[in-house]
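Peer 1: No sequence on hand, only this structure:
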């Protein structure tokens, strides 16, 4: 799920579906999944191909992200049958869950290995391509303007130079009145993880600058083009497969894009 700064985000031009994709550069790859080693020759795609491998094990598990599954922003605030794009779908666990909820979903990732495993997982779940599709693609360029009812990003971390472009793309591709729903590790999480005096979990970028804070999002396009329904930094147990395990500090976000009638909020409004 890594790739050069490209905005996509959207996950494949799949009108009418929900997508999940991951967009990062070599540095992003390292930052995003908390891999401390350098990307192998071949670039970010090779890095993630190596991480996911070709075996049956899903390194982040088969269950959806716990917060996403419990989030009213998905099941209650997004209408059934809506088109959702999940950025950085990895091995497909969250995109499959979204499709099971009745959303037309598309998962997009830079890793061909991740996409192959996603498709196999979806097939095992009995999902048809009418409701769920996975594509290999660039995270920073995907998507038409105002084309999705919701954009989902779960631990879709990118290197600092790419963060504003990533955020701007989420804002661009979601429809007016649509939602951005995401969970990210925070700078506080990295500080605690690196403090030997604190018992903390593993997972997340090694670089705090690759994480997101509430303050940062308030001053981003999210703060000027819509309104936050949820914007909170909280401690949580994040146990997902073998690479995310234990106590974490995360940023939970549910945001609604302003409609033409509503206009734009003042900068920093949450």
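Peer 2: Received, thanks. Being a predicted model, the structure only gives us computed values, none of them experimental.
Peer 1: Please count neighbours and contacts with C-alpha atoms only from this point.
Peer 2: Fine.
Peer 1: what about the strands in the stretch 151-270 of the chain?
Peer 2: Ranges of strands in the stretch 151-270 of the chain, per DSSP state E, counting those that start in this stretch, are 174-185, 226-237, 247-257.
Peer 1: So which residues of the chain form helices?
Peer 2: For the chain, applying DSSP state H gives helices covering 26-33, 44-52, 66-70, 72-75, 93-100, 112-124, 160-173, 187-193, 214-218, 221-224.
Peer 1: And the first one, what does it pack against?
Peer 2: Secondary structure elements in contact with helix 26-33, counted by 3 or more CA pairs under 8 Å, 6 or more residues apart in numbering; DSSP states H and E, are helix 44-52.
Peer 1: redo that, cut-off 10 Å
Peer 2: Packing partners of helix 26-33 (3 or more CA pairs under 10 Å, 6 or more residues apart in numbering; DSSP states H and E): helix 44-52, helix 160-173.
Peer 1: where does it sit relative to the chain's centre, distance-wise?
Peer 2: 13 Å (CA atoms, centre = their mean, to the nearest Å).
Peer 1: Now do that helix and helix 160-173, the angle between them.
Peer 2: Angular relation of helix 26-33 and helix 160-173 on a 0 to 180 degree scale: 70 degrees, by axes from the mean of the first three to the mean of the last three CA atoms, to 10 degrees.
Peer 1: coming back round to it: can you put the helices of the chain in CSV and add distance to residue 149 and mean neighbour count?
Peer 2: As requested, these are exported to CSV (distance: least, CA to CA, whole Å; neighbours: other CA atoms under 10 Å):
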stretch, distance to residue 149, mean neighbour count
helix 26-33, 25, 27
helix 44-52, 28, 22
helix 66-70, 16, 15
helix 72-75, 10, 18
helix 93-100, 13, 25
helix 112-124, 22, 21
helix 160-173, 9, 22
helix 187-193, 29, 21
helix 214-218, 20, 16
helix 221-224, 16, 22
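Peer 1: Next one for the comparison:
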């Protein structure tokens, strides 16, 4: 979706995807060394960024929606943590390379021609030896009707992702069902792709 559409969605009352961190990120977060510099990409209203900051990490979040970023800052204040934020179109603008100890992305869905750029943008932001972890909906999600984009064009193919992460050490790869209840937009059983790699 465009920046205007995301700004409109994130201007709705309440938090569209809830205020609780993604389950996959919670499960994998123990792999991130203490007090790491972490980049959170396509982070929306900030729920995962705030969670990681609450663990003691130094967190910078990226999203194209300024409305989402404002809500993320409010959420951080409510949890008495500090996060940095940058408004960027991650499918066109490159983040400074080799600056983070780890990076995450949760349900950052973009058109297929932009997907490789986004994933590589996340990976290149991390220092050698750092970890990248993300969860997205697979193309099979179109059959579940429990959230995510309404067209296959914005969903991910596992073969594409395996090709993009091939140069790196794969620690975790999962392609299958998972239940996600996150706000009003992710409700119930879905079909996801999960990745943890070491650069």
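Peer 2: Great, that's in hand. Predicted model, so just to flag it, every value in this text is computed and none were measured.
Peer 1: ok so, going back, please name whichever of the helices of the first structure is nearest to residue 148 of the first structure.
Peer 2: Proximity to residue 148 of the first structure (CA to CA) singles out helix 160-173 among the helices of the first structure, at 6.2 Å.
Peer 1: what's the matching range in the second structure for the closest one?
Peer 2: Aligning helix 160-173 of the first structure against the second structure (TM-score structural alignment) gives residues 112-125.
Peer 1: For the matching stretch, what is the distance to the chain centroid?
Peer 2: Its chain's C-alpha centre and that of stretch 112-125 of the second structure lie 12 Å apart, by CA atoms, centre = their mean.
Peer 1: before we move on, back to that, dump the helices and strands packed on helix 26-33 of the first structure to TSV, plus distance to residue 223 of the first structure.
Peer 2: Conversion of these to TSV gives the following (distance: least, CA to CA, whole Å):
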stretch	distance to residue 223 of the first structure
helix 44-52	30
helix 160-173	10
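Peer 1: Of all these, which one is nearest residue 113 of the first structure?
Peer 2: Go through these one by one with CA to CA and the one that ends up closest to residue 113 of the first structure is helix 44-52, at 5.0 Å.
Peer 1: The residue most central in space within the second structure: what's it in contact with?
Peer 2: Among the residues of the second structure, the one closest to the centroid is residue 105, at 2.0 Å (CA atoms, centre = their mean). With contacts taken as CA atoms under 10 Å, 6 or more residues apart in numbering, residue 105 of the second structure has the following neighbours: 25, 39-43, 48-49, 61-62, 118-119, 122, 132-136, 195.
Peer 1: sorry, back to before: including distance to residue 53 of the first structure and mean neighbour count, could the strands of the stretch 151-270 of the first structure go into TSV?
Peer 2: Rendered in TSV, the data for the strands of the stretch 151-270 of the first structure read as follows (distance: least, CA to CA, whole Å; neighbours: other CA under 10 Å):
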stretch	distance to residue 53 of the first structure	mean neighbour count
strand 174-185	24	24
strand 226-237	26	17
strand 247-257	26	23
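Peer 1: Out of those strands, which is closest to residue 79 of the first structure?
Peer 2: For these, proximity to residue 79 of the first structure was assessed by CA to CA; strand 174-185 is nearest, at 10.2 Å.
Peer 1: That closest one vs the second structure, average distance?
Peer 2: Following the fit onto the second structure, the mean deviation recorded for strand 174-185 of the first structure is 0.7 Å by mean CA distance after the TM-score superposition for the first structure.
Peer 1: pretty sure residue 150 of the second structure contacts residue 138?
Peer 2: No: taking contacts as CA atoms under 10 Å, residue 150 of the second structure lies outside contact range of residue 138: 11.9 Å.
Peer 1: Between those two, tell me which one has more neighbours.
Peer 2: Of the pair residue 150 of the second structure and residue 138, residue 138 is the one with more neighbours under other CA atoms under 10 Å, namely 23 against 12.
Peer 1: on that earlier part again, among the strands of the stretch 151-270 of the first structure, which is nearest residue 134 of the first structure?
Peer 2: Scanning the strands of the stretch 151-270 of the first structure with CA to CA as the criterion, the closest one proves to be strand 174-185, at 18.9 Å.
Peer 1: quick one, that closest one and strand 247-257 angle?
Peer 2: Using the same axes, to 10 degrees, the direction of strand 174-185 of the first structure lies 170 degrees away from that of strand 247-257.
Peer 1: got the angle for strand 174-185 of the first structure vs strand 226-237?
Peer 2: 20 degrees.
Peer 1: Show me what strand 174-185 of the first structure is packed against.
Peer 2: With contacts defined as 3+ CA pairs under 10 Å, 6+ apart, the secondary structure elements packing on strand 174-185 of the first structure are helix 66-70, helix 72-75, strand 83-87, strand 148-154, helix 160-173, strand 226-237, strand 247-257.
Peer 1: Surely residue 162 of the first structure touches residue 210?
Peer 2: Yes: judged on CA under 10 Å, residue 162 of the first structure makes contact with residue 210 at a distance of 9.1 Å.
Peer 1: just to revisit the earlier point, as a markdown table, the helices and strands packed on strand 174-185 of the first structure with distance to residue 122 of the first structure would be great.
Peer 2: Compiled in a markdown table, those are given as follows (distance: least, CA to CA, whole Å):
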| stretch | distance to residue 122 of the first structure |
| --- | --- |
| helix 66-70 | 17 |
| helix 72-75 | 20 |
| strand 83-87 | 15 |
| strand 148-154 | 18 |
| helix 160-173 | 25 |
| strand 226-237 | 26 |
| strand 247-257 | 26 |
